[in-house]
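A.B. asks: what follows is a protein structure lacking sequence information:
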């Protein structure tokens, strides 16, 4: 108890003074209220007394005098005041009764007086009526009854009671006010006797505390320089306001720097940080924030590159998917898109073709691009010839940052110039080169752009292979149909000339061998499609590895951010820049964290996701059956009720689930298309087998000289 009083002596002293001041203020307010109440009571008493007197002077006297004058003069205007008195009698008594009732005055006497007034008014109305009929004798006899004196006696009795009651009310109000005044005087004397010693103690305590405060400020300034920011200037802690302002300014500077970094301004710097004091601020808050800025800047650049590649590949795959049926259009559209997306000035796309006469492969230009205009040129490059032919043989990307003069030129209406950078990318699918892409421009290609081109090359190579397979299958089918027509024509000739049967059989055998080769090619194409599906699965595994790397980066960043203020906003800002949807949910499905790509996918806001949207949007995902490392494809419901396919990669984060959500609708469509392509290939194979069987049946019928059905 003593220790508590010692530590809180100033607070207790100030509290005592404040308590006395509050009591004094309360008594002052009470005095004021008493004075106001006293004034109201006195005014009300005076008003009620005047109202009581008015009953005599403005009612009784006016009625009595007015009726007397009218009885002798017969002038109707003499009754105007009498009529007003009659009219005001009831409202006057009702008001008086209400005001007295508000003061708890018993109103039975007032009501009786009111009744006497009403009787007196009816009596005077009879006198007026007699005067109008000129019955003056009756009028005089009624006047002689002197009803007014009788009414005055009643009024006097009641008015005395009212006056005595009102006097008592005023006396009570005055007594209450005087008692409140005396209490105020006593309290002020008490405040004076206790306040002076207390103030002296407070002054003594404040001086001692001021010395401790100065020592504390020196310690605060030293800690601020050690842990927040050190300007490298002389340490001055004489002025508390200056020290506190410096401390607040440093915190504001840290908060402002964090906000700017969180908003994406990675060029923000700490104000006051110079070359001379930079080495003093490597391990404090200022230095750590700048390190965090550089890390976040690097992460954002990587995310932007990854997002650029992802968006580009998504749009590119859509172009490839929409032009899979026409090889020439596929080449032109893909080349135009790549040139515009990478902002290059020239480009050409070569597709591997076969010279049937020489039985060797060569590269044929399928499309070219220069300043957004097509140049329909015929160009052939042999394998191993030049940079393009060599890229085919080596199966590796070739990048030339110094293009020799005369190799190629970009021409416009103002002149021409040699590009400064050239890249040649082989289009490889299943370790087979389907073509070569050549791009030229005035900017050096970055590593992520080269990787983008190589991935895009896989898509183009796959599409080219698919188109060629489809063309071969159509060519085989057309050949089979042509063979059937030729057999029908040969049937008639064989009936007339059996000598030509042997030649027809040989021709039929040769075509049967071609059908066998077509079946073998169809089987090879089917195997290529299976390999294509395996390639897609390999890409999915690569996406899983990327998701795992992203999770590790997020955990490392979360560990760093917990040492700073507002860590959740920092993590949220980083998550929002991820191209994948991310959410953190507990075992019951309550979402504690989500990022912007996830809200864009589902249409729910962060608040809606955290409240109830998990069971709505991810109701097909059973949390109780999830395991670390699971990867599931599930149908996800958007806020507007529509659904789409997502791939969810599951990992743990402390006691919660960390889920990476990726929209795989396009991949599902591509897989479905591949499945359809395989079905088409199988259908063509069955057709070929049917044609082969039909040909064998026709040959057998011709040998037996039986008519064809």
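C.D. replies: Ah, there it is. Keep in mind the model is a prediction, meaning the values are calculated, not measured. Numbers count the residues shown, from 1 in each chain.
A.B. asks: C-alpha only now, for contacts and for neighbours.
C.D. replies: OK.
A.B. asks: where's residue 111 relative to residue 98, distance?
C.D. replies: Separation of residue 111 from residue 98 (C-alpha to C-alpha, to the nearest Å) stands at 11 Å.
A.B. asks: hmm, I was thinking of residue 601
C.D. replies: The span separating residue 601 from residue 98 equals 73 Å under the rule C-alpha to C-alpha.
A.B. asks: surely residue 236 is within a strand?
C.D. replies: No. Secondary structure of residue 236 (DSSP: H, G, I helix; E, B strand; the rest coil): coil, not part of a strand.
A.B. asks: what about it, neighbour count?
C.D. replies: For residue 236, the number of neighbouring residues by other C-alpha atoms under 10 Å comes to 13.
A.B. asks: how far away is it from residue 349?
C.D. replies: Separation of residue 236 from residue 349 (C-alpha to C-alpha): 72 Å.
A.B. asks: show me where the stretch 101-250 of the chain has helices.
C.D. replies: 108-132, 136-144, 147-227, 240-262 (DSSP state H, counting those that start in this stretch).
A.B. asks: for comparison:
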């Protein structure tokens, strides 16, 4: 019995510390350390049992076998608690994550150990956090929040790079779609305006004054600007052609002013000469003043658009605004300017035709009056001739009577 106690003391106070030190040096921070330590302790226990059997014989198995079973069960309990359970929990979490569920939480006891299982758990937790970050970023993109920032996990973050590329593509697509919608709205605005002013031109195509006034009034209102005017060509004298201010509107009120410019004179004449639009954002001093009840103010931009048809400028449209003209406004004005030129041409032809018809009617009336006068003169002449003939016959009759009464004297 004394030898057994000495052997046990050597095992516990000599071999076990030495074996623990060797195992710790070889398997530090690894799950193998726990397994190796349990195996080492089991070996030492088996050595003690074997020594006891050699000292006391097989009678010692009556207490040794139950003691071994208790030790083995204890070893199994620690192996399950320290190795199998963390692995099982980690496997369950991984399987759950494989289904797409990222709302997971790894137990702190699984994360705490410094061995491989703890390292795997911490790495997997980091992976879950990265996937949650990616998922959150994707959700923000789905909500059209393209301003959210995303920092790549590393230079090899393929999912992050793909998401950033996707966001950039979506931003470009959104910009293109926004530009398309703006362009579509502008085209609709232009088409509606063209239809509206086509009706105006058609409704007032019989008088150039009414046409000019209604056209510029509606144009100022449609563009939401402060002032506008139409200078229409006057070619009554082919050697002295000029553009006369036919109608002007400011703050939606007709301006009763008279201005006229010859070709090449001032900006109006220059626009008519060059047959090209003039757009100014730096308005010369004293060029134009916009007057309201609050006083006078200088405009910010002026647009001059020629109304051209077949190379001939029939009118110049002058528009004044406190804001710069958008590009599509200028495009719209240019299009309706061409329609205006066509209408003015038809109005001029109509007026010339009406003038010729009036002159023709006057000439016909004069000819009819002259014919009536000639007819009356002819009737008077015929009546005079008949009277003279009648008087001649009476004279001849008297002469004959005298001859018959006084033949010797005759």
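C.D. replies: Yes, it's here. Note that the structure is predicted; figures quoted are calculated from it, not measured.
A.B. asks: adding distance to residue 474 of the first structure and mean neighbour count, write the helices of the stretch 101-250 of the first structure out as CSV.
C.D. replies: Conversion of the helices of the stretch 101-250 of the first structure to CSV gives the following (distance: least, C-alpha to C-alpha, whole Å; neighbours: other C-alpha atoms under 10 Å):
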stretch, distance to residue 474 of the first structure, mean neighbour count
helix 108-132, 119, 18
helix 136-144, 138, 14
helix 147-227, 76, 15
helix 240-262, 58, 16
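A.B. asks: so for residue 306 of the first structure, which of these sits nearest?
C.D. replies: Evaluated over the helices of the stretch 101-250 of the first structure, closeness to residue 306 of the first structure peaks at helix 240-262, with 19.8 Å, by C-alpha to C-alpha.
A.B. asks: before we move on, what SS does residue 304 of the second structure have?
C.D. replies: Taking three-state DSSP as the rule, one finds residue 304 of the second structure in the strand state.
A.B. asks: which residues are in contact with it?
C.D. replies: Residues near residue 304 of the second structure by C-alpha atoms under 8 Å, 6 or more residues apart in numbering: 267, 268, 271, 277, 278, 279, 316, 317, 318, 319.
A.B. asks: most neighbours among the residues you listed, which one?
C.D. replies: Ranked by neighbour count under the definition other C-alpha under 10 Å, these are headed by residue 316 with 29 neighbours.
A.B. asks: of residue 601 and residue 98 of the first structure, which one has the most company?
C.D. replies: Neighbours around residue 601 of the first structure and residue 98, counted as other C-alpha under 10 Å, are more numerous at residue 601. The numbers are 19 against 13.
A.B. asks: what ranges do the helices span in the stretch 501-650 of the first structure?
C.D. replies: So, for the stretch 501-650 of the first structure - with DSSP H, counting those that start in this stretch - the helices run 501-561, 567-576, 596-602, 606-608, 614-617.
A.B. asks: next one: the stretch 201-350 of the second structure
C.D. replies: Secondary structure of the stretch 201-350 of the second structure (DSSP H, counting those that start in this stretch): helices located at 208-223, 266-274, 327-405.
A.B. asks: will you turn those helices into TSV that also has distance to residue 169 of the second structure?
C.D. replies: Output for these, formatted as TSV (distance: least, C-alpha to C-alpha, whole Å):
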stretch	distance to residue 169 of the second structure
helix 208-223	36
helix 266-274	45
helix 327-405	28
